[in-house]
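A.B. asks: Sharing a model that was predicted from the sequence below.
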Amino acid sequence: MRTLRLRDRNLDLSRPIVMGILNRTTDSFFDKGSYYHFDLFLRKADELVVDGADIVDIGGVKAGPGEEITLEAELDRVVPAVQAVAARFDVAISVDTWRSEVLDAVLEVGAHLGNDISGFGDLNYTKVAARYGAGVVATHIRLKPRVPDLNPHYDYLADDVRTFLLDRVERAVQDGVDPHAVVIDAGFDLGKTTSQSLALLGTTQRLVDTGFPVLISASNKGFLGETLGLGVTERRMASICAASIAMLQGASVYRVHDVRGTVKALDTIAALRGHALDSRDHQLSANEA
């Protein structure tokens, strides 16, 4: 059985792993700060767990441009949040941060995974994760988080992204991170045009073939909205479809806003796929009889 090793937790990769997004920000592109206040944050955490989240992904700074959030402010947002979720729920906890100081603090109070959209721009990041036996997400990005990338160019898009991610995996492993605790993410909308993000979604198999679990973070993102002419609050079904397309190519982890809908969709694919395999085995047995 393939597993994702996150400290004291082993997540079974033979089934889809759903990561519920839970932001303690005031300016998230999707929820617009709906869960910044602590009671609302905890209520949403409970909802995500009940709906079937395997991982709760807590973030204190949005990925896109916006008001500067100091290290102290990010720590104030996410450390108490991780403590509260760890105390209340039996769920793996990821923290969406690119700062090694924040990663250190949240791992100290019970987090399991560092979800870094910067591609390990902080050179201490993977060293901190290794010290705790924690997992990391290596994400492709061209510039830095929160810096607009207005004209992204790639010589060979899928190959460039794959090479970048394998380099970051190698760095993490050299720093002592368990290879079975590393996840890779193509980074939709991070230094990619809409057509580039769509192309990467369509070639998810290229990353799956590396042997490392692939995280899909397409939920409600701009490339889906621009493709279909949908506002931020209208992208639910497109997000579920994107996750389903990636699952059919072998992706493992899905970072989403709609946990319940995604779980139902991916479980349906898994069930149909299993039924098809059972039917094929039965047919082979009948032919051999």
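C.D. replies: Perfect, I can see it now. No experiment lies behind these values; they were computed from the predicted model shown. Numbers count the residues shown, from 1 in each chain.
A.B. asks: Going by C-alpha atoms from here, please, whenever you check contacts or count neighbours.
C.D. replies: Noted.
A.B. asks: by contact count, what packs against the longest strand seen in the chain?
C.D. replies: The strand that spans the most residues within the chain, counting by DSSP state E, is strand 17-23. Secondary-structure packing of strand 17-23 (3 or more CA pairs under 8 Å, 6 or more residues apart in numbering; DSSP states H and E): helix 38-51, strand 55-59, strand 253-256, helix 259-288.
A.B. asks: Just want the angle from it to helix 259-288.
C.D. replies: 170 degrees (axes from the mean of the first three to the mean of the last three CA atoms, to 10 degrees).
A.B. asks: Now do the buried residues in strand 17-23.
C.D. replies: Within strand 17-23, the residues scored as buried using 16 or more other CA atoms under 10 Å are 17-23.
A.B. asks: one step back: now the helices and strands packed on strand 17-23 in JSON lines, with distance to Q196 and mean neighbour count?
C.D. replies: Listed next are these as JSON lines, based on distance: least, CA to CA, whole Å; neighbours: other CA atoms under 10 Å:
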{"stretch": "helix 38-51", "distance to Q196": "30", "mean neighbour count": "17"}
{"stretch": "strand 55-59", "distance to Q196": "25", "mean neighbour count": "26"}
{"stretch": "strand 253-256", "distance to Q196": "19", "mean neighbour count": "26"}
{"stretch": "helix 259-288", "distance to Q196": "24", "mean neighbour count": "14"}
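A.B. asks: another one to put next to it:
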Amino acid sequence: MDTFTDPGTATALAAPFYTPPLLHAVHHFGPRTLDFSRQVALMAIVNRTPDSFYDGGATFALDAAVAASLGAVQAGADWVDIGGVPFSPGPAMSAREEGDRVVPVIAALSAASDVIISVDTFLPEVAARSIAAGAHVINDTTGLSNPEIASVVAESGAHLVITHSLAAPRTVYPRPHYDDVVTEVAAFLAHRVELALSLGVPAEKIIIDPGHDLNKNTLHTLEITRRFNEIAALGFPALAAVSNKDFIGETLDQPKYERLEGSLATGVICILGGARILRMHNVASASSAIRMTEAVLGWRAPAHLIHNMRDINEPGRPGRPSTAGTT
């Protein structure tokens, strides 16, 4: 074959990979539209917390958080997820303080870019302020621990991410046990989706997340990754938040800053299992991994078609070494 296969006819080529039965493949986020039947969204992470899991507070200052958000867009992010409170156990934070952390970042990013913006919160008051400031998505990592947040989303027309977690917000959940973690997580998500629907959130505004590492040990999370197709089979776009997490560190015996390769491998495995959104810290590297996966699946054309396309191979593009004749 001498030319790129039309992505519209490439479904058969991708048959070895899981194609989730999406109830609604096309989703509208403000000015942006994503077709999850043929693309994967890259969600960048920006936390305005002094004790964030990955960067230890590097983006706590307002100007640093805004700069990191804009930098993520420049590096290839389709989406920026902004948080003001860690998931990890700790003291409760008032809705006012949390909102004062995230709302200025949302407002600045919304004014400067058309990127999809989500806020990581479980408080209805913060959700309402965030949406008013320009957020398109509420990312509730507590699985509707406060159902009122779904009502806020329903009234606004925003999207809602429903995540599996078992603990009350910011509390310890020691030694989590599951008889079959994937079956139980899928059942939890299905139940919470029904709750969101009953509170007025349209099906085309719902995204699900099995919650890698959230109230799960490493074996649980590896099982979810291996059987991600069972989560995606629920019919809603599935998010995989795998970046630099402890299950990667424990599996590979690596500290946080050495987990990039494991994060990328895990992310690609989830895509092949039906994930359509990846939440990642290392945006440029994740963008390359996602776009390459999309090309293999037949959804994206190569940027160039030069190698072995003519009688004599041409030298590499300016600034790049030639690969002519390599094996």
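C.D. replies: Structure received. Worth saying up front: this structure is predicted, and the values here are computed from it rather than measured.
A.B. asks: Could you dump the buried residues of strand 17-23 of the first structure into a markdown table and include distance to I117 of the first structure?
C.D. replies: A markdown table is the format used below for the buried residues of strand 17-23 of the first structure (distance: CA to CA, whole Å):
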| residue | distance to I117 of the first structure |
| --- | --- |
| I17 | 19 |
| V18 | 18 |
| M19 | 15 |
| G20 | 16 |
| I21 | 14 |
| L22 | 16 |
| N23 | 15 |
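A.B. asks: and which of these is nearest to A181 of the first structure?
C.D. replies: I17 (13.7 Å; CA to CA).
A.B. asks: pretty sure that closest one contacts V253?
C.D. replies: Yes. Using CA atoms under 8 Å, I17 of the first structure is in contact with V253, at 4.7 Å.
A.B. asks: quick one: the helices in the stretch 101-250 of the first structure?
C.D. replies: Secondary structure of the stretch 101-250 of the first structure (DSSP state H, counting those that start in this stretch): helices at 125-132, 157-174, 194-202, 204-208, 222-228, 236-248.
A.B. asks: List the contacts of F89 of the first structure.
C.D. replies: 46, 49 (CA atoms under 8 Å, 6 or more residues apart in numbering).
A.B. asks: Map it across to the second structure for me.
C.D. replies: Alignment note (TM-score structural alignment): F89 of the first structure maps to S113 of the second structure.
A.B. asks: And the residue nearest the centre of the first structure?
C.D. replies: R255 (4.2 Å; CA atoms, centre = their mean).
A.B. asks: ok now do the closest residue to that residue other than its chain neighbours, which residues does it touch?
C.D. replies: Distance criterion CA to CA, 6 or more residues apart in numbering; nearest residue to R255 of the first structure, sequence neighbours excluded, is M19 at 4.5 Å. Contacts for M19 of the first structure (CA under 8 Å, 6+ apart) come out as 53-57, 253-256, 259.
A.B. asks: for D116 of the first structure, same thing?
C.D. replies: Per CA under 8 Å, 6+ apart, neighbours of D116 of the first structure: 96-98, 136-139.
A.B. asks: the strands in the stretch 1-150 of the second structure, which residues?
C.D. replies: 26-29, 32-35, 41-47, 79-83, 116-120, 137-140 (DSSP state E, counting those that start in this stretch).
A.B. asks: So for the alignment partner in the first structure of S263 of the second structure, what's the nearest residue that isn't a sequence neighbour?
C.D. replies: Superposed on the first structure with TM-score structural alignment, S263 of the second structure falls opposite S239. Spatially, and ignoring its direct neighbours in sequence, S239 of the first structure is nearest to S219 (4.8 Å; CA to CA, 6+ apart).
A.B. asks: returning to that earlier point: on average, how far is the longest strand of the first structure from the matching bit in the second structure?
C.D. replies: Taken over the aligned residues, the distance from strand 17-23 of the first structure to the second structure averages 0.5 Å (mean CA distance after the TM-score superposition for the first structure).
A.B. asks: Return the residue of the second structure aligned against the residue nearest to S239 of the first structure.
C.D. replies: Checking TM-score structural alignment: S219 of the first structure goes with S243.
A.B. asks: That match contacts S263, doesn't it?
C.D. replies: Yes. With contact defined as CA under 8 Å, S243 of the second structure reaches S263; the gap is 5.1 Å.
A.B. asks: higher neighbour count, the two?
C.D. replies: S243 (27 against 23; other CA atoms under 10 Å).
A.B. asks: For A168 of the second structure, see how far away the more buried one is.
C.D. replies: S243 of the second structure sits 23 Å away from A168 of the second structure, going by CA to CA, to the nearest Å.
A.B. asks: ok so, going back, where does the longest strand of the first structure end up in the second structure?
C.D. replies: Matched against the second structure by TM-score structural alignment, strand 17-23 of the first structure falls on residues 41-47.
A.B. asks: With stretch 160-173 of the first structure instead?
C.D. replies: The aligned range for stretch 160-173 of the first structure is 184-197, by TM-score structural alignment.
A.B. asks: Enumerate every residue touching the counterpart of K127 of the first structure in the second structure.
C.D. replies: Superposed on the second structure with TM-score structural alignment, K127 of the first structure falls opposite S151. S151 of the second structure makes contacts with 196, 199-201, as judged by CA under 8 Å, 6+ apart.
A.B. asks: preserved in the first structure, out of the residues you listed?
C.D. replies: With both residues aligned by TM-score structural alignment, their matches' CA atoms under 8 Å, the contacts of the contacts of S151 of the second structure that the first structure also has are 196, 199-201.
A.B. asks: Pick the one among those residues closest to D51 of the second structure.
C.D. replies: A196 (31.2 Å).
A.B. asks: need the contact list for the closest one.
C.D. replies: 147, 150-151.
A.B. asks: can I get these in a markdown table with distance to E223 of the second structure?
C.D. replies: As requested, the contacts of A196 of the second structure are exported to a markdown table (distance: CA to CA, whole Å):
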| residue | distance to E223 of the second structure |
| --- | --- |
| P147 | 28 |
| A150 | 29 |
| S151 | 33 |
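A.B. asks: Could you report the neighbour count for the residue nearest to D114 of the second structure when sequence neighbours are not counted?
C.D. replies: Spatial nearest neighbour of D114 of the second structure, excluding adjacent residues (CA to CA, 6+ apart): P31 at 6.5 Å. Other residues lying near P31 of the second structure total 9 when counted by other CA under 10 Å.
A.B. asks: Need the counterpart of E74 of the first structure in the second structure.
C.D. replies: So, by TM-score structural alignment, E74 of the first structure is matched to E98.
A.B. asks: what's the answer for L103 of the first structure, then?
C.D. replies: Per TM-score structural alignment, L103 of the first structure is aligned with A127.
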